[in-house]
Structure formats: structure tokens, C-alpha cells
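>>> here you go, sequence then predicted model.
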Amino acid sequence: MQPTDPSCVFCAVIAGREPAHVVLDSPAALAFLDRRPLFPGHCLVVPRDHVPTLTDLPPDRLGPYFRAVQRVAGAVEAGLEAAGSFVAQNNRVSQSVPHLHVHVVPRNRKDGLRGFFWPRTRYRDEEHAAEVAARIRAELHPDE
């Protein structure tokens, strides 16, 4: 983690060097409208420090950061009279800017957005599912 990355467009927005329609300015995060929204009101919530991915965010910053995401989700729904919201985040793959950011997108029934943006699949069988779950569990350290 570093305070800023001079080549990062989100760091430039945070520093005020790039224009943005800011919707939340808090000590933990900055939220602003996405320049290429799925729907009007599509926001990006970014931590103030340059953090490439969720796994790089220090544990003591998770709560304040996701509280900002929660606040933006509520404001998007209420402010745009949306039926709900889609909240999503990518790590590396499909992450167009390598600075942690959560998308908050207003949703309404029959808005044209269909589920996930990628094809769904199934596990080969229950044994395969159990094996995958075990591999993930093995990486979760009880002391964290």
C-alpha cells in the first residue's frame, strides 16, 4: 500500500487533479460517478490510499471502507428511487483501474441488466465442490 500512485487515475481524482462528480468524501473513501455508467447513478467507491486490490487493504481499514460502500448503496437507492442496487468489486481480472474500487449500481426490475455478466457453471460433483471449499478454507487463517 502506498499513499498515492502518480500514474493512477483514481489517485488523480482523489487529489483533485482529475474532475469527478463526487457523491461522498470521507476520511476512509471517496465515491464518485463512474464516467461510463451501466445506469445513471453508477458510483465507484475508492479508498483514499492507493490500494490495488481488496486483499491489499489493511484489516483495520475494512470496516470504515465498507461503511462508506454501505452508505453510498443506501444513498443511490434512496436518491434515485431505485428498487435496489448491484454492489460489485473485481480483483485484478476485469479490474480496469488497478486501485481498489467497488461499483454501486442502481437497479430496478426489468432494467435490462441480466444477473451476472459471465456464464454460470456447475461443479463436476459434490466431491469436486468439497475439494474446492477445502482449498479455500485452508487459506483462511484462524488468527485473522
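Alright, I've got the coordinates.

>>> CA atoms for contacts and neighbours, from now on please.
OK.

>>> list the buried residues in the helix ranked longest in the chain.
Secondary structure of the chain read by DSSP state H shows that its longest helix is helix 59-79. Going by neighbour count (16 or more other C-alpha atoms under 10 Å), the buried part of helix 59-79 is Tyr65, Phe66, Ala68, Val69, Val72, Ala73, Gly74, Ala75, Val76, Glu77.

>>> show residues contacting it.
For helix 59-79, the external contacting residues (C-alpha atoms under 8 Å, 6 or more residues apart in numbering) are 23-24, 26, 28-29, 31, 41, 43, 45, 47, 82-85, 87, 102, 104-107.

>>> presented hereafter is structure B, for comparison with structure A:
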Amino acid sequence: MECVFCDLLKSGTARWVTRQSAVAAFAPLNPLAPGHTLVIPTEHYADIFDTPPGPLADAMAEFVG
């Protein structure tokens, strides 16, 4: 089964807030609240517990002030 996030990165069809080499952010189709944004690493990982510290830090550094 293909990863939905990997599919979005490959197709480029999301409403991108930003796309960078290590991190991407996009607006979900059904936002939970105004401004709801999903931030994902651009490499595939099974879940947050499988994601190395570097990509997690990149995601936080990009969007936290």
C-alpha cells in the first residue's frame, strides 16, 4: 500500500504552504480549524516514532518562530 503523503509529494497536487528539500507543509482537504496545516518530512517514515531526530527537528525549526 502506497503512502498518501508520498503520493502527494510525487504528484504535487496538494495546496502547498511550502515545499523544501527536507520538509513540506500543506493545507488538508478537510481542515479541523482555520489555518490547519500538515507538516511532513519529504522522506518516507512509517510513523513519528520511526522518524530520525534530524527530520523532526527540521520540521519544528521551519515552523516555530
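Looks like it arrived, so ask away. Computed from a prediction, not measured in an experiment: that's the story for all the values here.

>>> ok so, going back, can you name the residues of the second structure that the helix or strand just after the longest helix of the first structure overlays?
Downstream of helix 59-79 of the first structure, the first helix or strand assigned by DSSP states H and E is strand 84-88. Under the alignment (TM-score structural alignment), strand 84-88 of the first structure falls on nothing in the second structure.

>>> Cys8 is in contact with Cys18 of the first structure, correct?
Slight slip there: residue 18 of the first structure is Glu, not Cys. No. Between Glu18 of the first structure and Cys8 there is no contact under C-alpha atoms under 8 Å: 10.5 Å.

>>> between the two, which has more neighbouring residues?
Taking neighbours as other C-alpha atoms under 10 Å, Glu18 of the first structure and Cys8 compare with Cys8 leading, 15 against 11.

>>> re earlier: which among the contacts of helix 59-79 of the first structure count as buried?
23-24, 28-29, 31, 41, 43, 45, 47, 82, 84-85, 87, 102, 104-107.

>>> what's the angle from the longest helix of the first structure to strand 84-88?
Here the directions of helix 59-79 of the first structure and strand 84-88 differ by 150 degrees (axes from the mean of the first three to the mean of the last three C-alpha atoms, to 10 degrees).

>>> okay, and stretch 50-65 of the first structure goes to which residues in the second structure?
With TM-score structural alignment as the criterion, stretch 50-65 of the first structure aligns to 44-59.

>>> quick one: end-to-end distance for the matching stretch.
End-to-end distance for stretch 44-59 of the second structure, by C-alpha to C-alpha, to the nearest Å: 14 Å.

>>> for stretch 41-60 of the second structure, same thing?
Stretch 41-60 of the second structure: ends 11 Å apart by C-alpha to C-alpha.

>>> give me every residue that touches the nearest residue to Thr37 of the second structure once chain neighbours are set aside.
The shortest distance from Thr37 of the second structure to any non-neighbouring residue, by C-alpha to C-alpha, 6 or more residues apart in numbering, is to Ala27 (4.8 Å). Ala27 of the second structure sits next to Ala14, Arg15, Trp16, Val17, Gly35, His36, Thr37, Leu38 when contact means C-alpha under 8 Å, 6+ apart.

>>> aligned against the first structure, show me the partner of Thr18 of the second structure.
Checking TM-score structural alignment: Thr18 of the second structure goes with Leu24.

>>> thank you, goodbye.
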